[in-house]
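1. My questions are about this predicted structure, shown below with the sequence.
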Amino acid sequence: MVGWRMAALELPPVTVQGRLTVPLRQVAQAVAVRFRLDGRLTHLFMSLFVREVTTYLREADAPARIAAREEVAACIAAHRPRVVIAHSLGTVVAYEALHAHPELELDLLVTLGSPLALPHAVFHRLRPIPDGTGSRPPGVRRWVNVADHGDPVAIPRPFTAYFPEVDLDLAESIGLFAFHPATNYLGSAAVAAAVAPYLAPVRE
């Protein structure tokens, strides 16, 4: 597996929310779905809670956006991992990088706390632009998405309504009230079960 630090792009990490933030996630989801026609409230929500995602998506061909996905693609090409795990904004960068480089092949993509499905603020700004629904990157054999029950960024649910080619869409309890980085997702049983089949050494 291979990882990368979003800090290298001078973007602050997004934290995950625990079970006590379920009402906040439900409100955020209601806003995202109810006002999806104009998207003004979802843009406001994103700018308040995950400003770095808004910054990344502001311009389709911004040099920083291109550089971010090219850095991720170069890292995957250099290390040739079987599995890539991406969290929050990292899921957006990884999605775009893998689409931009269909020659990159993965056995498994795991997305954690992903805002990829958020209408207008994220989903409709992706590259390539979704044609009704988003598609699995061509070189990815299996895609597993994991979202904490109370994560207000990983909306709307279900994720598969926007990305039907996802093989497994899991809801997980990361903690009671856990404002923690991606390490809490990485320690979850859902992620452990998803990656376990790929940890054994490959026999020729």
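-> It's in. Residues are numbered from 1 along each chain as shown.
2. can we go C-alpha only for contacts and neighbour counts from here?
-> Will do.
3. can you point me to the longest helix in the protein?
-> helix 63-79 (DSSP state H).
4. For that one, which helices and strands make contact with it?
-> helix 51-57, helix 89-100 (3 or more CA pairs under 8 Å, 6 or more residues apart in numbering; DSSP states H and E).
5. now do 7 Å
-> Under the contact criterion of 3 or more CA pairs under 7 Å, 6 or more residues apart in numbering; DSSP states H and E, helix 63-79 touches helix 89-100.
6. what angle do the helix it packs on and helix 63-79 make?
-> Per axes from the mean of the first three to the mean of the last three CA atoms, to 10 degrees, the angle that helix 89-100 makes with helix 63-79 is 70 degrees.
7. Other residues contacting the longest helix of the chain?
-> Tyr56, Val93, Ala94, Glu96, Ala97, Leu98, Leu104 (CA atoms under 7 Å, 6 or more residues apart in numbering).
8. out of these, who has the most neighbours?
-> Val93 (28 neighbours; other CA atoms under 10 Å).
9. neighbours of the residue nearest to that one when sequence neighbours are not counted, just the number please.
-> Leaving out its chain neighbours, the residue that sits closest to Val93 by CA to CA, 6 or more residues apart in numbering is Arg69, at 5.4 Å. Arg69: 22 surrounding residues under other CA under 10 Å.
10. got it, and the one 4 residues further on?
-> When counting by other CA under 10 Å, one arrives at 20 neighbours for Ala73.
11. take a look at this one as well, against the first:
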Amino acid sequence: MFYDAETNTHGLRHDPFKALVAPRPIGWISTMGRDGVPNLAPYSFFNAVSSDPHMVMFASAGRKDSQRNAEETGEFVCNLASWDQREQMNRSSATVGPEVDEFILSELETEPSRLVKPWRVKGAPAHLECVYMKTVELTSRDGRHVYDMVLGEVVGVHIDERFIRDGMVDTAAMKPVSRLGYMDYAVVDELFTMKRPR
């Protein structure tokens, strides 16, 4: 099949775009408001975008608490969402006001960060402490602006030492959760290796 992506006339029950660009890693973003209230939310539009410097991005429709807090305080943390905490990750996606602490809502314990103020999710296999860099408005050719992309530079990395083996991170052992389309998710628990051609 082919369909015009601008008119989105695909004839299917749901937009297939997210199901095609998959799996997408989940950035479980923790921030802290200027008033000191913690915030935690999962973003499936998330990824690493550079390794020198180490940079990540997350994006969503509408200016949510995570974006506002990152912009106002200049800091956020990306917590690795894993199989063991999938239910809490899902609970933290609830639409609630900025006065609600999603750590409490999701029954999660916290750990202090080293270089930034937002808390980390205790039990997550890895955390990326980030300094906010900028927000990019994602505007379509016809001038519509729905999504914003938040960019941050990674200034500190925490890795649970249980997942470091032979001098390398055992990603499959961490069982990271990723987003597919619709309400579907996947877990990485198996991998294969291929060497690039010279």
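-> Ah, there it is. On a predicted model such as this, the values are computed, not experimentally measured, just so you know.
12. Overlay the chains and give the TM-score.
-> Superposed pair, TM-score by TM-score structural alignment, normalised by the length of structure 2: 0.26. Supporting alignment: 80 aligned residues with a CA RMSD of 4.8 Å.
13. how about the contacts of helix 63-79 of structure 1 in a markdown table, adding distance to Glu172 of structure 1?
-> A markdown table is the format used below for the contacts of helix 63-79 of structure 1 (distance: CA to CA, whole Å):
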| residue | distance to Glu172 of structure 1 |
| --- | --- |
| Tyr56 | 27 |
| Val93 | 23 |
| Ala94 | 22 |
| Glu96 | 25 |
| Ala97 | 26 |
| Leu98 | 25 |
| Leu104 | 29 |
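14. And these, which is closest to Ala190 of structure 1?
-> Ala94 (20.1 Å; CA to CA).
15. quick one: contacts for that closest one?
-> Arg69, Val72, Ala86.
16. Closest one to Asp169 of structure 1 out of those residues, please.
-> Looking across the contacts of Ala94 of structure 1 and measuring by CA to CA, the closest to Asp169 of structure 1 is Ala86, at 14.6 Å.
17. is it fair to say that closest one lies in a strand?
-> Yes - looking at Ala86 of structure 1 with DSSP: H, G, I helix; E, B strand; the rest coil, it is inside a strand.
18. for the closest residue to it other than its chain neighbours, what are its contacts?
-> Nearest residue to Ala86 of structure 1 in three dimensions, chain neighbours excluded: Thr111, at 5.0 Å (CA to CA, 6+ apart). The neighbours of Thr111 of structure 1, taking CA under 7 Å, 6+ apart as the test, are Ile85, Ala86, His87, Thr91, Val144, Asn145, Val146.
19. top of the residues you listed by neighbour count?
-> Highest neighbour count within these, by other CA under 10 Å: His87, with 29 neighbours.
20. Now it: closest residue in space, sequence neighbours ignored.
-> Using CA to CA, 6+ apart, the nearest residue to His87 of structure 1 is Leu112, at 4.6 Å.
21. So that neighbour is in contact with Val144, correct?
-> No - checked against CA atoms under 7 Å, the pair Leu112 of structure 1 and Val144 is beyond contact range at 8.7 Å.
22. Let me see the contact set for the nearest residue to Glu75 of structure 2 once chain neighbours are set aside.
-> Nearest-residue entry for Glu75 of structure 2: Val131, 4.6 Å, with adjacent residues in sequence omitted and distances by CA to CA, 6+ apart. Neighbouring residues of Val131 of structure 2 by CA under 7 Å, 6+ apart: Gly74, Glu75, Phe76, Gly152, Glu153, Val154, Val155.
23. what's downstream of the strand or helix carrying the residue nearest to Ala86 of structure 1, the next helix or strand?
-> Assessed by DSSP states H and E, Thr111 of structure 1 sits inside strand 108-112. Sequence-wise, the next helix or strand downstream of strand 108-112 of structure 1 (DSSP H and E) is strand 143-148.
24. Could you list every helix and strand in contact with that next one?
-> Packed next to strand 143-148 of structure 1, using 3+ CA pairs under 7 Å, 6+ apart, are strand 108-112, strand 168-172.
25. run the last query once more with 8 Å
-> Partner elements for strand 143-148 of structure 1 (3+ CA pairs under 8 Å, 6+ apart): strand 108-112, strand 168-172, helix 189-195.
26. Go through these and pick out the most buried.
-> Stretch with highest mean neighbour count among those: strand 108-112 (a mean of 24; mean count of other CA atoms under 10 Å).
27. Give me the buried positions along the host helix or strand of Tyr132 of structure 2.
-> Taking DSSP H and E as the criterion, Tyr132 of structure 2 maps to strand 126-139. Across strand 126-139 of structure 2, burial judged by 16 or more other CA atoms under 10 Å covers Ala126, His127, Leu128, Glu129, Cys130, Val131, Tyr132, Met133, Thr135, Leu138.
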